[in-house]
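J.: sequence? don't have it. structure:
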């Protein structure tokens, strides 16, 4: 069995445990810190929106030996100031030159100048002009879809579980989105329609992971008020430990292909367009796995502990433990100091013969008498005197 599998079995049996719920203040502090950094990065840097959102033109050139930095310089010179230029190498050997804030009236002149600077025919460069209205339409639909998704999530969790779990899941989703968008702002990756699809995808994954954890929590805490051994927070922590390895395995399996898209496809092979969706998925999946364990369940435990039922249960559990602790201390004192005040080590040793005689008296049958020397008398008079040695 693998080491992770062994740890998983020990976690499930309760032999080892990680105190997720008890140390929730540390997890909250870490999440708040990361969220603040993400918000500051978003406020300072903003988002690098693609031409689908800001409007612009994309020029695709045939195969060329011009390097990306050289093409970047020529495109900036052709477009003039006030335009953002992004150049990417295509698999065919050509270049994809994206210039923001160009419309149908200015794109042809930029195409002519760009072709002259690069030593190409103007008609060999394929232009594609995108207006900002299309990006605005995508944004509106994405916001509408996100709002509908959030409402359905809250309704479903409130019906299937309870409103506290719905609130915790909503906080976890907002946590994941904020961190993902903040990373995009800090890194400076382009936000494209693929990024929007990636954000919607990670919401579904984060919700799935949270529901799995909540389902285990619901089963573990079923009938909790009928016992006096554990509080709600303790059972919630046990449930988290039991589903921990499963959550880790699910996250790792999901992150492996996404990591291949991001680091191999986008980084090593230079397929920059893959970064749009791969970064959103990678950051979102990581944040979702973290929030379902370290954020969602501790929030539920904190809210449940404030209810009258769980407050009364906690008092009963603590009172029972106090009685057990006091009883254990009393038993320990009785063992160390006997009630008659005599130390067992100082007690006089009992003569073995006297003890044997006493045992014999207590164990003899009725009607038998003892003769001289304490020997029992019987019709056969067996055992009188000392043994003579060998039997003849």
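T.: Right, received. Where do you want to start? As the structure is a prediction and not an experimental result, all values here were calculated from the model. Numbers count the residues shown, from 1 in each chain.

J.: from here on, contacts and neighbour counts on C-alpha atoms
T.: Fine.

J.: Mind jotting down where the helices sit in the stretch 151-300 of the chain?
T.: Under the criterion DSSP state H, counting those that start in this stretch, the stretch 151-300 of the chain carries helices at the ranges 163-187, 193-220, 232-259, 274-291, 297-304.

J.: which of the ones you listed sits most buried?
T.: helix 274-291 (a mean of 25; mean count of other CA atoms under 10 Å).

J.: Tell me the spacing between residue 22 and residue 344.
T.: Distance, residue 22 to residue 344, by CA to CA, to the nearest Å: 44 Å.

J.: Over to residue 282?
T.: 69 Å.

J.: Ok, residue 237 next?
T.: 45 Å.

J.: same thing with residue 63?
T.: 99 Å.

J.: And residue 222, by the same measure?
T.: 50 Å.

J.: now residue 245
T.: 52 Å.

J.: my read: residue 172 touches residue 290, true?
T.: No - look at residue 172 against residue 290 with CA atoms under 8 Å: they stay out of range, at 9.1 Å.

J.: now the helices: where do they sit in the stretch 1-150 of the chain?
T.: 3-13, 24-45, 51-54, 68-79, 107-118, 132-160.

J.: Name the surrounding residues that touch the third one.
T.: Residues lying outside helix 51-54 but in contact with it, judged by CA atoms under 8 Å, 6 or more residues apart in numbering, are 57, 98-101, 130-136, 139, 192-193.

J.: adding another structure so you can compare the two:
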């Protein structure tokens, strides 16, 4: 909880751009798995795209194997048919290849007899789609997707710049491949609902990417004269500034989609919702990932060789080197002042801060020199080694006082 609190208070800084090679590897592995699945497994196309007939009728205690036996007896290739048992409604849903009107009526009668369906015209729902109509829908969907991508490319190139448009398109293709690859891995049918969901999530991915790119443009607007941070650092700051917004938007969008997918389709058995919900769920999650971890780091790599970006990086490097030299000089001056302060406070103990007995502070050298000059002056005066009594000269004897009235002594 503390990490989430720091994240939502914008105190959690992530190095998206500095670790972009890690994200490239993750995206590369994910894209490789999805592409291999689409090549090897392929897609389970719905009846709208490949054509065919769909029969839905009461199960009445029957099994899937019994349904396949009925299809084989009616001359329909059971291996190319899809039989699903709908648990919530206690019905079977059978999708077969394209059938003629006679083959459709024969299969309907056989199913009604085998599973004791009363009043087949009302209790057996039959819908047929021709293969030409399915191919037409497929071509229209592909053309619509291409037109959508071209228009988005033009808009981003005019609104921002062409390199941002390239990065955004790469993120869109990333999301498209991941979504369709998950569809191939899971085995869900590709229906018109799937195409609608894919177009929806591509728009969502674009929205998130455009929000990030707009903040990147604001952070790098004055880079011709700036020297505070490099282009990569300004871009990474833009990602962190929009991180909470992106996560909140994605979370709010994922909650109802997850309800459709796991509750509606999973628990309640609403099979018509799962095609729409799966594409939206995977697409929204992939769009959030690509906006943060793929599109913006790719933009940094696309712009790193521009002259303005290189000049900005060089200015930032010089400014930081100058600040580092100033800091070292200030630290050196502070250290010198501290040493002189300690010497002035305790001259007698100046040697206590120096390791080794033979190392003296400058004050000790001055004292020794002064003592040597005093000794030399004394020696020059001739007083070195002479007792103090002799240095004052001979002392006169005290005069004896004469006695009054005394006799002279004869010699």
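T.: Great, that's in hand. From a predicted model like this one, the values you see are computed outputs, not experimental measurements.

J.: sorry, back to before: so between residue 22 and residue 344 of structure 1, which is more surrounded?
T.: The neighbour comparison of residue 22 of structure 1 against residue 344 (other CA atoms under 10 Å) goes to residue 22, with 14 against 11.

J.: chain center to stretch 10-21 of structure 2, what's the gap?
T.: In this view, stretch 10-21 of structure 2 has its centroid 5 Å away from the chain centroid, taken as CA atoms, centre = their mean, to the nearest Å.

J.: Sort out which residues of that stretch are buried, please.
T.: For stretch 10-21 of structure 2, burial by neighbour count (16 or more other CA atoms under 10 Å) applies to 16-17, 20.

J.: re earlier: list only those of the contacts of helix 51-54 of structure 1 flagged as buried.
T.: 57, 98-101, 130-132, 135, 139, 192-193.

J.: Rebuild those residues as JSON lines, extending it with distance to residue 70 of structure 1.
T.: As requested, those are exported to JSON lines (distance: CA to CA, whole Å):
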{"residue": "57", "distance to residue 70 of structure 1": "19"}
{"residue": "98", "distance to residue 70 of structure 1": "14"}
{"residue": "99", "distance to residue 70 of structure 1": "15"}
{"residue": "100", "distance to residue 70 of structure 1": "18"}
{"residue": "101", "distance to residue 70 of structure 1": "21"}
{"residue": "130", "distance to residue 70 of structure 1": "25"}
{"residue": "131", "distance to residue 70 of structure 1": "27"}
{"residue": "132", "distance to residue 70 of structure 1": "28"}
{"residue": "135", "distance to residue 70 of structure 1": "29"}
{"residue": "139", "distance to residue 70 of structure 1": "34"}
{"residue": "192", "distance to residue 70 of structure 1": "25"}
{"residue": "193", "distance to residue 70 of structure 1": "28"}
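
J.: Please produce JSON lines containing the buried residues of stretch 10-21 of structure 2, extended by distance to residue 207 of structure 2.
T.: Formatted as JSON lines, the buried residues of stretch 10-21 of structure 2 follow (distance: CA to CA, whole Å):
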{"residue": "16", "distance to residue 207 of structure 2": "19"}
{"residue": "17", "distance to residue 207 of structure 2": "20"}
{"residue": "20", "distance to residue 207 of structure 2": "21"}
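
J.: re the thing from before, export the helices of the stretch 151-300 of structure 1 as JSON lines, with columns for distance to residue 348 of structure 1.
T.: Shown next, in JSON lines, are the helices of the stretch 151-300 of structure 1 (distance: least, CA to CA, whole Å):
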{"stretch": "helix 163-187", "distance to residue 348 of structure 1": "68"}
{"stretch": "helix 193-220", "distance to residue 348 of structure 1": "56"}
{"stretch": "helix 232-259", "distance to residue 348 of structure 1": "51"}
{"stretch": "helix 274-291", "distance to residue 348 of structure 1": "66"}
{"stretch": "helix 297-304", "distance to residue 348 of structure 1": "59"}
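
J.: what's the closest of the ones you listed to residue 362 of structure 1?
T.: helix 232-259 (54.0 Å; CA to CA).

J.: mean offset of the closest one relative to structure 2 (after superposition)
T.: In the superposition with structure 2, the average deviation recorded for helix 232-259 of structure 1 is 0.6 Å (mean CA distance after the TM-score superposition for structure 1).

J.: which other helices and strands contact that helix?
T.: For helix 232-259 of structure 1, the packing partners by 3 or more CA pairs under 8 Å, 6 or more residues apart in numbering; DSSP states H and E come out as helix 3-13, helix 193-220, helix 274-291, helix 297-304.

J.: got those as CSV, with distance to residue 39 of structure 1 columns?
T.: Listed next are those as CSV, based on distance: least, CA to CA, whole Å:
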stretch, distance to residue 39 of structure 1
helix 3-13, 36
helix 193-220, 17
helix 274-291, 15
helix 297-304, 22
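
J.: do you know which of these lies nearest residue 187 of structure 1?
T.: helix 274-291 (10.0 Å).

J.: what's the average distance of that closest one to structure 2?
T.: Counting by mean CA distance after the TM-score superposition for structure 1, helix 274-291 of structure 1 comes out at 0.7 Å.
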